[in-house]
Every structure is written in C-alpha cells, then in structure tokens.
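Undergrad: Sequence and predicted structure below; questions after.
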Amino acid sequence: MRSAEVARYVWLAALCCVAMVGCASAPAEPKPPVAPTPVAAKSAVAAPAPAASAAAAKPTEPEAAAVPLAAQRAFDDARRALRAGRMDEAERGFKSVIQLHPELGGPHANLGVIYRQANKLPEAVAELELAVKASPRQPVYFNQLGITYRLQGQFAKAREAYERAIDLDPNYATATLNLGVLNDLYLWDGKRALELYDRYLALTPGGDATVTKWVADLKNRNKAAQPTAATERKEKE
C-alpha cells in the first residue's frame, strides 16, 4: 500500500474519533477540520462537527427556534463533560435532555458521537438518524452520519449522507473531503475523488499540504492503471 494511501487511512481513523456539539436556534456554517480546540456556539444546543483530532469538540447551532433555559443548561453541562472526557456523565446529560425534548437534534447528535467513540455503531447510527430527522437542514449532522455509516461498511448510505450535507452547504469543506476519501478508498472512483479533493482545496484557505500529496498520489495511481481495463479491474481486487 502506498504511503499516501496509508496516510489517508490514518487520517480517516482520527476523524472518526471526534467529540461533539451544541443546541438552539439557526444553523451556523460548519468549518473545516483545522484544529482540535473546541469552538463555542453562538447560542445554545449545537451540532457535531469533525476535526483532525480525536479530542475535538466543535459545536454549531441547530434549528430549534427556542430551548427552555433548564434544558439549555443541562445541555451545556453535558457538553462541558464531553469536552472534558467525562463520557458517562455526558451521556447521562444528553439522555436527560432527550427525555424532556426528543425533538432537538443536538443532543441526539452528541449522543451518537459518544456511542461511535465507544464502538457502539448501531446505537450511534440510530441517534444520528434521529438527529437528521429532527434537524433535516443541519449539514453537520449529515456529515457525522456519513462517517458512522462508513465505519459500518454502508458506503452507499455514507455517500448519500455526505452528498446531503454538501447539498445543504456547498461550501462545507469537511464533508467534501470526507466524500473524496470515501470515493478514493472505498468506492474506487478515482476521478470523482480527484474532483472532490480539488474542490476541498479550493475551499480551504492556505491549502492543505497533506491532501495535495493525496492528489498527486492518486493521479500517479490512475496513470499506472490506464493501460488496460483488465489491469484496472485487477487493481480494484
């Protein structure tokens, strides 16, 4: 396996261990995974966003018009516990908010990420599916759902989730990159992967040296596979 491909697998593994988010009014624009430092939401219970570190928590805002003060405080307490690595406490906190307000997407999304970090993938998918149902216009939830589907080996569903995130926010660099990796390593669509990597780089201020190397590696791999269709099929096996 080429070193650049190994790097993509390592990056993807790190991406899937991200901590989560917040809960209240209009959705904020998600940002690319540039740092592990948590970003505060402008207001209340927010959404999960991926980062390049397993410890990152990146809240954004969900779609609920108003959240009762007690629920907001409970959510904030759970989010602080999550950021501090107190997973059991965070899980209890998000569950308590869900019990009173199951219509909020943020607590479901955070709980889904907790389950994913614990390798409870069916439970993670169930919570993230509830999150996108509760907040169908929150692209960050769809991105997190895509990551979890990918871990389950449900590549078609992962693609749909990433594409939905990008439909909701065409400038969502993180989902664009994730979809590129999915096409590159799991769907074996090098042409589409290159398009997505190029789009991600165009959306990333200052560029991304790692992804630039992936692009070069993929172009070289595609050239090596061009001589015959048989060679190309064999390489996919």
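TA: Structure's in. What do you need?
Undergrad: Please make it C-alpha for all contacts and neighbour counts, starting now.
TA: Noted.
Undergrad: Doesn't residue 137 lie inside a strand?
TA: No: with DSSP: H, G, I helix; E, B strand; the rest coil as the criterion, residue 137 is coil rather than part of a strand.
Undergrad: What is the neighbour count of the residue found closest to it once you drop the neighbours it is linked to in the chain?
TA: In space, and not counting its chain neighbours, residue 137 is closest to residue 168: 6.5 Å by CA to CA, 6 or more residues apart in numbering. When neighbours are defined as other CA atoms under 10 Å, residue 168 has 16 of them.
Undergrad: One more: the one 3 residues further on?
TA: Counted by other CA under 10 Å, the residues lying close to residue 171 total 20.
Undergrad: give me every residue that touches it.
TA: By CA atoms under 8 Å, 6 or more residues apart in numbering, residue 171 lies in contact with residue 203.
Undergrad: Pretty sure it sits in a helix.
TA: No: Residue 171 is assigned coil when assessed by three-state DSSP, not a helix.
Undergrad: so how far is residue 122 from it?
TA: 30 Å (CA to CA, to the nearest Å).
Undergrad: Would you confirm that the residue nearest to residue 137 contacts residue 139?
TA: Yes: counting by CA atoms under 8 Å, residue 168 does reach residue 139; the two are 5.8 Å apart.
Undergrad: Which parts of the protein are helices?
TA: Along the chain, counting by DSSP state H, helices occupy 3-15, 69-83, 87-100, 105-117, 121-134, 139-152, 155-168, 173-181, 190-203, 209-224, 229-236.
Undergrad: Can you list the neighbours in contact with the longest one?
TA: For helix 209-224, the surrounding residues in contact (CA under 8 Å, 6+ apart) are 4, 5, 8, 190, 194, 197, 198, 201.
Undergrad: Near the second one, how many other residues are there?
TA: Just to be clear, that refers to residue 5. Residue 5 has 17 nearby residues by other CA under 10 Å.
Undergrad: Check the last one too.
TA: For residue 201, the neighbour count with other CA under 10 Å is 18.
Undergrad: separation between it and residue 213?
TA: In terms of CA to CA, residue 201 sits 11 Å off from residue 213.
Undergrad: The fifth one now?
TA: Separation of residue 194 from residue 213 (CA to CA): 12 Å.
Undergrad: who has more neighbours, these two?
TA: Using other CA under 10 Å as the criterion, residue 194 and residue 213 rank with residue 194 on top: 20 against 14.
Undergrad: try this one side by side with the last:
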Amino acid sequence: MPHAAFAPSSRLRIVQAVTALLVALTVGIAHADDYSDVNTLLRQGKADQALAKADAYIAGKPRDPQMRFLRGVILTEQGKQADAVVVFTALTQDFPELPEPYNNLAALYAAQSQFDKARAALEMAIKLNPDYATAHENLGDVYARLAAQSYGRALKLEPGNTTAPPKLALVRQMFGAPAPDTLPPATPAVRKPVRN
C-alpha cells in the first residue's frame, strides 16, 4: 500500500490508500471508477461532493469496505472526527481482519490525547499485519507522547527532579514543541489524509 512520506511531527499518519485486501473484497471495474471518482474529488478539494458520491454509493452497497473507508477519510479531512471515529469503528467490527481502520482510529484518538486508546488500536493493526510500517511509526509516536506525559507528571510530583527535564525536552524536540519543563505535552493533530 503506498504511503506518503512525512517530516517528523506530532501528527500520526492517517491512511487513505486502499490495500490489496480491500480491493480484493470488492468486485468489478465499475466499482474502481467510483472509488477513483471519489478520490479525484477529494484531491481536488471537493470533499462535500466526494462525501455525497460516497454516501450515494454506500446506500446501494452498505457493506462495501473500501468506500466506507474512503468515507471515513473524507470525514477526517472535513474535521468531523467524531463521525470518522464512528465509520472506522464500524469497519473494525464488520471487517476485523483489516488493519487500516485501526490505524486511522489511532490517529483520531491521538488527536484527542487518548493515547491509551490509540496504542491499543495500533497494536491491533500490527497484530493483523506485522509488516504495517505506518502503524509501527504511529505506535512509536504514541509511545513518545505517553513518555512525555510521564516525564511531565514526574516533574509535577517532584519539581526538583533533574533527570526528567532532559528526557522531556528530547521528546518535545522530536515533535517541534518548546522544551520548558512546565509546559504540558503538546496534543497531536490528525495528519491530513495521504492522497494517491
């Protein structure tokens, strides 16, 4: 599955591209045209039209995982995180063998500073596909955020602590956040979807 490369930041990578497994679950060239049309509209910045086309398609084929996945990506791009969480959660329930919805759920959870939920979702994605590089990278980012929270908590509990501040500064430097000891860890944002 193609993924765009991103510079280090506080954002987790959200996946838009569809895996071979998702493609294998769908049938027919006409479907591919519909997916392509939705992706094209999204790339052109016409998210509302892409969502309308995805919804129309899903109305006729409500179990189609690929279009439902694209719908979740569109909602994420539109800033409708709660709706996107519903879409990706439903995909994990209906198609528990697919790792990509778990990855995207993790990105949404991390954006809400729900790092334990993000970690659990990424661990499931990796369990399903141990070679899923994006999920491994995102899990590393989540662990770094959890570490920053722990270092920050240690400093609050023991203000004279001399070992936590350099560690906290290092984690914050990774994410481009200021390093003062007194600031809470920065909240990550959902990365814009990868576009083909």
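TA: Looks like it came in fine. Just so you know, these numbers come straight off a predicted model, no measurement behind them.
Undergrad: can you redo the helices of the first structure as JSON lines with distance to residue 63 of the first structure?
TA: Converted to JSON lines, the helices of the first structure look like this (distance: least, CA to CA, whole Å):
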{"stretch": "helix 3-15", "distance to residue 63 of the first structure": "25"}
{"stretch": "helix 69-83", "distance to residue 63 of the first structure": "14"}
{"stretch": "helix 87-100", "distance to residue 63 of the first structure": "15"}
{"stretch": "helix 105-117", "distance to residue 63 of the first structure": "8"}
{"stretch": "helix 121-134", "distance to residue 63 of the first structure": "9"}
{"stretch": "helix 139-152", "distance to residue 63 of the first structure": "11"}
{"stretch": "helix 155-168", "distance to residue 63 of the first structure": "13"}
{"stretch": "helix 173-181", "distance to residue 63 of the first structure": "19"}
{"stretch": "helix 190-203", "distance to residue 63 of the first structure": "25"}
{"stretch": "helix 209-224", "distance to residue 63 of the first structure": "32"}
{"stretch": "helix 229-236", "distance to residue 63 of the first structure": "42"}
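Undergrad: Let me know which of these is tucked in deepest.
TA: With neighbours defined by mean count of other CA atoms under 10 Å, none of these is more surrounded on average than helix 105-117, at a mean of 29.
Undergrad: mind listing what residue 124 of the first structure touches?
TA: 111, 112, 113, 114, 115, 116, 148.
Undergrad: possible to save those as TSV with distance to residue 103 of the first structure?
TA: Output for these, formatted as TSV (distance: CA to CA, whole Å):
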residue	distance to residue 103 of the first structure
111	14
112	15
113	18
114	19
115	19
116	21
148	21
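Undergrad: ok, so of those residues, who is nearest residue 77 of the first structure?
TA: residue 111 (13.7 Å; CA to CA).
Undergrad: That closest one pairs with which position in the second structure?
TA: Alignment note: residue 111 of the first structure maps to residue 71 in the second structure; criterion TM-score structural alignment.
Undergrad: wait, doesn't that match sit right on residue 53?
TA: No: counting by CA under 8 Å, no contact exists between residue 71 of the second structure and residue 53, whose distance comes to 9.4 Å.
Undergrad: Name the nearest residue to the residue mapped onto residue 158 of the first structure from the second structure, sequence neighbours excluded.
TA: Residue 158 of the first structure maps onto residue 118 in the second structure, with residues paired by TM-score structural alignment. Nearest residue to residue 118 of the second structure, sequence neighbours excluded (CA to CA, 6+ apart): residue 106, at 3.9 Å.
Undergrad: can you pull the contacts of the one you found?
TA: Residue 106 of the second structure neighbours (CA under 8 Å, 6+ apart): 117, 118, 119, 120, 121, 122.
Undergrad: can you put the residues you listed in CSV and add distance to residue 63 of the second structure?
TA: Converted to CSV, these look like this (distance: CA to CA, whole Å):
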residue, distance to residue 63 of the second structure
117, 26
118, 25
119, 27
120, 25
121, 22
122, 24
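Undergrad: just to revisit the earlier point, how close does the equivalent of the residue nearest to residue 118 of the second structure over in the first structure get to residue 22 of the first structure?
TA: When the first structure is aligned by TM-score structural alignment, residue 106 of the second structure is paired with residue 146. To residue 22 of the first structure, residue 146 of the first structure is 19 Å away according to CA to CA.
Undergrad: Equivalent analysis for residue 209 of the first structure, please.
TA: The value you get for residue 209 of the first structure to residue 22 of the first structure, if CA to CA is used, is 31 Å.
Undergrad: do residue 215 of the first structure as well
TA: Counting by CA to CA, the gap between residue 215 of the first structure and residue 22 of the first structure amounts to 34 Å.
Undergrad: for residue 14 of the first structure, same thing?
TA: Residue 14 of the first structure is 21 Å from residue 22 of the first structure, by CA to CA.
Undergrad: Then residue 121 of the first structure?
TA: 21 Å.
Undergrad: From start to finish, how long is stretch 129-140 of the first structure in a straight line?
TA: Stretch 129-140 of the first structure end-to-end distance (CA to CA) = 12 Å.
Undergrad: got it, and stretch 170-185 of the first structure?
TA: By CA to CA, the extent of stretch 170-185 of the first structure from end to end equals 22 Å.
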